[in-house]
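Novice: what follows is a predicted protein model with its sequence.
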Amino acid sequence: MQRSRSDIDDRYQWDLTTIYETPADFDREYQRADTLVDAISDELDTPPEGSATLVTLLERFECLTAARTRLECYAECSRTIDLTDDAARDRQDRTRSLAGEVDGLTSDVRRYCRRHANRLADLRTESDALAPFERFLENAVDGPAADPSLRSLLETFGDVLDGHDRTLTAICDEDFEPPIVEGSDGDPVAVRWHNRVQLLKDPDRDFRRRVYEAFHDALDERANAIATAWTEKLRTRARVAEARGFDSIREMGLSKASYPKTGIHLSGPSAVHDTLLETVSENLEPYHRLQRRRRIHLAVDEFRPWDRHVSLTSRAEPTISYEDACEYVLAAVEPLGVEYRTRLEALLEERRVDVYPAADSRDVTYCLSASGVGPFVSLSYDGSVRALFHFAHELGHAMETDLRADVRRPLYETTPRPVEEVPSLVHELLLADHLLDNGDDALTAHVLNRRLDAIGGNLFGAAQSARFTHEAAMVVERGDSLTRERLDGINRELHSEFRPVEEPAEYTPSAWLARAHVREPYHNYQYVLGAAGAVSVYEALVDSRLSVEDYRTFLQFGGTKSSMEQFAHLGVDVTAPTPYERAATWVDRDVDSIEGNRSDAAP
């Protein structure tokens, strides 16, 4: 039974008054933003008369996008902490509606820049007043040519176009009743989205099977609804991609707005997506070897889906207090400099982390950011090693947000999608390094397992999910029917390629149901790039090929550099196979370490 939020000390809860002192302040900014949408839209009917006029337009648009980040952050956080709060639901619905209008306006602003590109070029040479907006204007002019009807489509039907996401959220989250199974000690255990992986680490194999089957039984009851909603989501994205001038869902997905949305689209080339999928598929042996090692460790004839998360050590997993978790992470980031650690410590003291799950709250882990305010982390901390690393991961995002705000105006307080997982996974690798050097034996044995999950899961697991999405999207784009059976078939083939050691179970073909379908298609590749990029960056920092100062510069680029420029600054060529191959060798090396260190058996 989860405790009530009122039973959790305030210091472990968000202080959302740093965004808005009261809900009434939210309402006032919402009204100002709503009015600003119409005002800016009216200004787009007239060509820019001079640089001052254009600067005013862009400054007003920048104010709107900054307000949007605050409204979205407050609405999402309020909804996360209390799913029963009707006022919070209303704020979230209103914010989503406004976001659709802002998305439509953003398309209009970018199209306005393209339509008047020659005039803008003249104004940029005549005056330095537009210099702060140089990158935004270049990005807008270079974007794809959208259908003029797109604004009307997004503004009139934007809420409907996002309806599939609300359906998926309701089915998989808000209306999902966690199944109850009998625990190893005979007590009832609720299987939730957020705790199921941790439950599947339990040494009791019968309990793990009950957890796996109960969770997938519950999903199977919703399978047709999930399949229908996700298929319609892909079809909708295909139509929107065509309207926006993209050749495919993938091209649009790789060019989606950076986060937070400020009107900048910093795309990743399709060739990079091809390279990472091909290279990972050609280097699966370390992943297969990891599966074989788990089967040997468990001493089972058949390795099953409920065995894949079991630790490769027999030592009991320690429980880590939140206070100890903070100290571990702060010590781990010391190689990034005293100022970096001090900034992180300040964030932790400002109640930026909502630490523990509570009754009627969402069990989610994420980091949101609000312009002019900073980051907010949802943690659902349970004291496990996995939760400790999730904490470090989200703080990597938080620190990028915090450092970026020092030097970037609101329009550039955003991160290209292809690079956004690098800082978070660098944090995980630094934490693993610190704990392997300084932790006790029981903890370090589990840390090595977690590093395998961090690199192996993000490299191989995310690549498998990325392949699934890509193949499903291509079915839709060919005009073929994408049924639940078709989706099961795609997943069955990928399972045999990525997990040949694992004997399929009844729900193996439909395991795709447990993925994060509420997110945009083509998001998984970011985690593959994150794993490959983080390994390369970590090695370069250790070898002094990349200085701490240059790494901090990368964290502060924001929307001023493309993703490929940012990777180049780090010395990582993601267009070549090498980074992915290097990450695969890390998995191989860690399996070597485990096989060579069998002294971790329980005393």
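Specialist: Yep, that arrived.
Novice: make it CA atoms for all contacts and neighbour counts henceforth
Specialist: Will do.
Novice: tally up the residues packed near Val587, please.
Specialist: 24 (other C-alpha atoms under 10 Å).
Novice: Leu436 too?
Specialist: For Leu436, using other C-alpha under 10 Å, the count is 17.
Novice: test my guess that it contacts Arg450.
Specialist: No: the criterion here is C-alpha atoms under 8 Å, and Leu436 misses it with Arg450 at 11.2 Å.
Novice: how far away is Phe460 from Gly533?
Specialist: 14 Å (C-alpha to C-alpha, to the nearest Å).
Novice: try Glu428
Specialist: For Glu428 relative to Gly533 (C-alpha to C-alpha), the value is 13 Å.
Novice: ditto for Glu502
Specialist: The value you get for Glu502 to Gly533, if C-alpha to C-alpha is used, is 28 Å.
Novice: the two: who's more crowded?
Specialist: With neighbours defined as other C-alpha under 10 Å, Glu502 and Gly533 compare such that Gly533 has more, 29 against 21.
Novice: so that one sits in a helix?
Specialist: Yes: assessed with DSSP: H, G, I helix; E, B strand; the rest coil, Gly533 lies in a helix.
Novice: list the contacts for it?
Specialist: Gly533 is in contact with Val419, Val422, Phe567, Val572, Val574, Pro579, counting by C-alpha atoms under 8 Å, 6 or more residues apart in numbering.
Novice: now those as TSV including secondary structure and distance to Ile320?
Specialist: Below are the contacts of Gly533 laid out as TSV (DSSP: H, G, I helix; E, B strand; the rest coil; distance: C-alpha to C-alpha, whole Å):
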residue	secondary structure	distance to Ile320
Val419	helix	30
Val422	helix	25
Phe567	helix	35
Val572	coil	35
Val574	coil	36
Pro579	helix	33
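Novice: this is the other structure I want to compare:
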Amino acid sequence: MSGVPERSEIDAAYQWDLESIYESDEAWEAAYEAVSERVEELRAYEGRVTEDAATLLEFLELREEILREVAQVTTYARLRSSEDTRNQEYQAMSAKGSSLSSEASSATSFVEPELQSLSREEVEAMIDAEPGLETYEHYFDDVLRMKPHTRSAEVEEVLADLSEVTDAPSEIYSMLTNADLTYGVVEDPEGEEVEITQANFTKLQTKPDREFRKRVHETFYEEWAGVRNTVGTSLEKAVRSHVTNAEIRGYETAREAALDGTNVPTDVYDNLVDTVDDNLDALHRHAELKEQALGVDQLESHDLYMSLTGEEGPDVEYEQAREWVIEAVAPLGEAYQERMREGLDSRWVDVFENRGKRSGAFSSGTYDTQPFILMNYQDDIASMFTLAHELGHSMHSELAGDAQPWHDASYEIFVAEIASTVNETLLTHHLLETLEDDELRTHVLDEYLERFRSTLFRQTMFAAFEQEIHEVVEDDGALTPDAFDEIYGDLKGRYYAPVELTGGIEREWERIPHFYYNFYVYQYSTGIAAAAAIVDRILDEGDEAAADYRAMLEAGGSDYPLEVVREAGIDMAQPEPVESAIRIYRDYLDEIAGLLDLE
């Protein structure tokens, strides 16, 4: 039986270097105890923050000192727990870290209501009186902007204390799907048993044997059927918490509340969904090309991840992938490229899947640490693109951390998903330009088309689903597993009109953790649209455009997302980036159709 190794069986060279944060779990415990005792120092400023400029600066500097250490403690524990979700010691550490983070948030919850008791003129006078406050100008502007939606200090403290409770649906879902749930075992075409995991499901859906893909698909979603009531309840509670929080803060909808947190107009969301909906014929053509390429009478759900080449792509081992990714980012400048290489040599990446490891991939870290990338590398082209994606996030953090003070370094997801996708797009261009192997080039082109499909179209479909399920609750409706199935199935049917939906695909909503993240997924779609425009500009204009893009990365969170992206010469308030990205998708579909002699 093909199985997943234990973590102890994986070479340390392919594991991230968490000892760079704390040399041991005992050192973490000591740091945890020390910073836990300091959190109460913050409460001493309650009611005093705005008494004068010197006191305000003193508080802000103390808050930074303590919260930076809290971030270290919580990040280390969370990353350790991600290594093996079965490890109860690390799960307990992660829970302690989460509680500490909530406690620190509660201990500082008074500051924004107190600042909002001031007028803009009074805040400006305090800045004039204390020059050290000048670096906080964007922070002050953001706080004052949210004044209509911030409640009293007492209510804000209660809301902060409740964060552990309101986060519970997501945490329960994570433990269920990563630690407790198994996804079945199937027999491959050679007669060997293969264990299905969240990490390998998509790869198994690219295997050439259609009956095998069907068995994998049906087995996987049958396992989800067994927990549909649990997952349905957890998602319903998450949606209700989003809606309730929006109501408490005086918003008309949960979506408005979620987007206002980053000052992104809901028009950007509507523009995305409407523009994609108007161009679903491009996605339909992709599906029709797959049907031709596979030589089947009717494309079904288990065929959607298949390559247009009709076969599994060539293996790409990790060492080769990292070299290609490094080469691909050369247009961003030598300093960017070398810093990425140094990071990979410094064990930024936890590379391979192990039993109990959290599924998927992410980039994490703090202002004071190196980046840490979790992967479940599968020796394929898709994993290579995921590596490029996560390195985009990590390099973003590095450049923003260098250029900005702590309070302005953290960037919004809206910008983050551009940085990651720029790397993917550069990788595509590099490989199509340099590879002499026509088969590999075709697979790279196909991979980009797949990632475009699954990012722009699929994530926009998720965004539409998220909006619909929140509207049900806002209209006093009931969200049951059947309701989720119906809403999701209808959307899937419209987006993939040429496909016969089979094998329990209407339950796909159960396996998407992003639905717990409160209107998060649309930013993947806006990200790939902006990335396509940025890369076109860099390839056309060279160093000047690359410098503008690096300026965007260096800006971090020093301005609102739409303004930060404008640093790179892109206006996401307009439909053009989305329309332009879809035109590129159409062109690539034409190109691969010609290469494969498809209509």
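Specialist: Everything's here; your move. What you see is a predicted model, and the numbers here were worked out from it, not measured in a lab.
Novice: once they're superposed, tell me the TM-score.
Specialist: The pair, once superposed, lands on a TM-score of 0.95 when counted by TM-score structural alignment, normalised by the length of structure 2; 591 aligned residues with a C-alpha RMSD of 1.8 Å.
Novice: so which residues of the stretch 151-300 of structure 1 form strands?
Specialist: 180-182, 188-190 (DSSP state E, counting those that start in this stretch).
Novice: mean shift of the first one relative to structure 2?
Specialist: With both structures laid over each other, strand 180-182 of structure 1 and its partner residues in structure 2 are 0.6 Å apart on average (mean C-alpha distance after the TM-score superposition for structure 1).
Novice: where does that strand end up in structure 2?
Specialist: Under TM-score structural alignment, strand 180-182 of structure 1 corresponds to residues 185-187 of structure 2.
Novice: can you list contacts of that stretch?
Specialist: Residues contacting stretch 185-187 of structure 2 (C-alpha under 8 Å, 6+ apart): Glu193, Val194, Glu195, Ile196, Phe212, Arg215, Val216, Thr219.
Novice: among the residues you listed, which ones are buried?
Specialist: Neighbour-count burial (16 or more other C-alpha atoms under 10 Å) applied to the contacts of stretch 185-187 of structure 2 gives Val194, Glu195, Ile196, Phe212, Arg215, Val216, Thr219.
Novice: what does the third one correspond to in structure 1?
Specialist: Alignment note (TM-score structural alignment): Ile196 of structure 2 maps to Val191 of structure 1.
Novice: show me what contacts Arg135 of structure 1?
Specialist: Counted by C-alpha under 8 Å, 6+ apart, Arg135 of structure 1 has contacts Thr560.
Novice: the aligned partner of it in structure 2 sits in which helix or strand?
Specialist: In structure 2, the residue paired with Arg135 of structure 1 according to TM-score structural alignment is His138. Assigned by DSSP states H and E, His138 of structure 2 belongs to helix 137-145.
Novice: measure the closest residue to Ala218 of structure 1 other than its chain neighbours to Leu36 of structure 1 for me?
Specialist: For Ala218 of structure 1, ignoring the flanking residues on the chain, the nearest one in space by C-alpha to C-alpha, 6 or more residues apart in numbering is Pro179 at 6.9 Å. In this view, Pro179 of structure 1 and Leu36 of structure 1 are 46 Å apart by C-alpha to C-alpha.
Novice: Ser127 of structure 1 and Phe61 of structure 1: what is the separation?
Specialist: For Ser127 of structure 1, the distance to Phe61 of structure 1 - C-alpha to C-alpha - is 20 Å.
Novice: the more surrounded of these two?
Specialist: Taking neighbours as other C-alpha under 10 Å, Ser127 of structure 1 and Phe61 compare with Phe61 leading, 25 against 12.
Novice: give the equivalent position in structure 2 for that one.
Specialist: Matched across to structure 2, Phe61 of structure 1 falls on Arg63, judged by TM-score structural alignment.
Novice: tell me which helix or strand the spatially closest residue to that match that is not a sequence neighbour sits in.
Specialist: If the residues on either side of it in the chain are set aside, Arg63 of structure 2 comes closest to Leu42, at 6.8 Å by C-alpha to C-alpha, 6+ apart. Here Leu42 of structure 2 sits within helix 25-43, counting by DSSP H and E.
Novice: helices and strands around that helix, which ones?
Specialist: helix 53-83, helix 88-107 (3 or more C-alpha pairs under 8 Å, 6 or more residues apart in numbering; DSSP states H and E).
Novice: check the fit of that helix onto structure 1 and give the mean distance.
Specialist: Aligned to structure 1 and superposed, helix 25-43 of structure 2 gives a mean residue distance of 2.7 Å (mean C-alpha distance after the TM-score superposition for structure 1).
Novice: now that helix against helix 53-83, angle please.
Specialist: 150 degrees (axes from the mean of the first three to the mean of the last three C-alpha atoms, to 10 degrees).
Novice: give me the distance from helix 25-43 of structure 2 to the chain's centre.
Specialist: In this view, helix 25-43 of structure 2 has its centroid 29 Å away from the chain centroid, taken as C-alpha atoms, centre = their mean, to the nearest Å.
Novice: likewise stretch 226-240 of structure 1?
Specialist: The answer for stretch 226-240 of structure 1 is 20 Å, by C-alpha atoms, centre = their mean.
Novice: equivalent range in structure 2 for that stretch?
Specialist: Using TM-score structural alignment, stretch 226-240 of structure 1 pairs with 231-245 in structure 2.
Novice: so what corresponds to Ser558 of structure 2 in structure 1?
Specialist: Looks like Ser558 of structure 2 aligns to Thr560 there (TM-score structural alignment).
Novice: relative to Gly456 of structure 1, how far out is that match?
Specialist: 31 Å.
Novice: can you name the farthest residue from the center of structure 2?
Specialist: Relative to the mean C-alpha coordinate of structure 2, counting by C-alpha atoms, centre = their mean, the farthest residue is Ala129 (40.7 Å).
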